[in-house]
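Novice: coords please:
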Amino acid sequence: MKKQTVFFYIGIMLFLVSCKIAPKAIQYGTDVCHSCQMTIVEKTHAAEIVTKKGRAYKYDAIECMLQDLDKRDINTVELFLVTDYLKPTVLINAKEATFLISKEIKSPMGANLSAFANKEAITASGEQFNWEEINHHIN
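Specialist: All right, here's what the predicted structure looks like:
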């Protein structure tokens, strides 16, 4: 096989791998919130969006992600992800999560907002929301 052909196929493979639309791991203590520029430290409240082009934007709190959505065309977003409060570092589909605003659970930006994969697992008292409701409540 000619060198040019090999380089062509290597280039195509790299392009396909680099455009993968998937969550990007959050590097706690290193990554910075796209909205407020704070270092992402708390593993129970981080959030992330991934665009249709595969670019990930990371947030230190769900409320930062929600407020940032006002500044962007959400039609370009492929994934809306939030951390399951009961499974720190595990990102779940925000559209399927149950959100809780509770004074019992503090969040980094002070909205006391957390997300849960399983509604029945919520033990703290507070106001519960689905994806659409929390978007309207925060924004």
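Novice: From here on, just use CA atoms for contacts and neighbour counts.
Specialist: Noted.
Novice: If we go by neighbour counts, what in the top helix by length along the chain is buried?
Specialist: Looking across the chain with DSSP state H, the single longest helix is helix 3-18. By neighbour count with 16 or more other Cα atoms under 10 Å, helix 3-18 contains no buried residues.
Novice: what's the next secondary structure element after it?
Specialist: As assigned by DSSP states H and E, the chain's next helix or strand after helix 3-18 is strand 47-51.
Novice: Who are the packing partners of the next helix or strand after that next one?
Specialist: Counting by DSSP H and E, the next helix or strand C-terminal to strand 47-51 is strand 56-59. Helices and strands touching strand 56-59, by 3 or more Cα pairs under 8 Å, 6 or more residues apart in numbering; DSSP states H and E, are strand 47-51.
Novice: Next, the second sequence, to be compared with the first:
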Amino acid sequence: MVVDTDDDRSPAGAPRRWPGRVFDRGVDPDPRFSLANERTFLAWIRTSLALFAAGVALEALTLPIAPGLRRAAAVVLILLGAAAPVQAFLGWLRTEAALRLGRSLPPPTLAVPLGLGLVVAGGLILIGLLV
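Specialist: Predicted structure coming up:
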């Protein structure tokens, strides 16, 4: 049996949700917008997993790529994969807060670094194939 205490309730009487710095402000937006925000978060998580898989695959498979360049490309992909979930959560926080407060949506923060990182990794792989 679950017992609600006053500490688990917001001032309006609804159960508290985490993180409070988002959910304790403003009003609940249209659920479709919150669900779209969650889908975007999950898309970043899938992107992160794909980047990790690509980085590991570069090192695990025997590919005709110069070893130093292959390792550098793998490191770039794995670092991007590690940054994506952090950006996903921070982006979700900022977007949910903007929705709740009726503000403009924040711009994506990892799109440009991700694109540049992929260009660098692709360039390293291409050079490694040609060397």
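Novice: Got a TM-score for the two of them?
Specialist: After superposition, the two chains reach a TM-score of 0.25 (TM-score structural alignment, normalised by the length of the second structure), with 59 aligned residues with a Cα RMSD of 4.8 Å.
Novice: I'd like to know how many residues surround the residue nearest to Gly55 of the second structure when sequence neighbours are not counted.
Specialist: Closest residue in space to Gly55 of the second structure, ignoring its immediate chain neighbours: Ala74 at 4.0 Å, by Cα to Cα, 6 or more residues apart in numbering. Neighbour count of Ala74 of the second structure, defined by other Cα atoms under 10 Å: 25.
Novice: returning to that earlier point: what residues does the longest helix of the first structure touch?
Specialist: Where contact means Cα atoms under 8 Å, 6 or more residues apart in numbering, no residue beyond helix 3-18 of the first structure reaches it.
Novice: Now Leu69 of the second structure: which helix or strand?
Specialist: helix 67-101.
Novice: next structured bit after that helix?
Specialist: Toward the C-terminus from helix 67-101 of the second structure - assigned by DSSP H and E - lies helix 111-130.
Novice: helices or strands up against that following helix?
Specialist: Under the contact criterion of 3+ Cα pairs under 8 Å, 6+ apart, helix 111-130 of the second structure touches helix 67-101.
Novice: how about the helix it packs on: buried residues?
Specialist: In terms of neighbour count (16+ other Cα under 10 Å), helix 67-101 of the second structure has its buried residues at 69-85, 87-89, 91-93, 95-100.
Novice: Now do that helix: which elements does it pack against?
Specialist: helix 20-23, helix 31-60, helix 111-130.
Novice: Just send the ones you listed back as TSV, with mean neighbour count too.
Specialist: Formatted as TSV, these follow (neighbours: other Cα atoms under 10 Å):
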stretch	mean neighbour count
helix 20-23	14
helix 31-60	16
helix 111-130	15
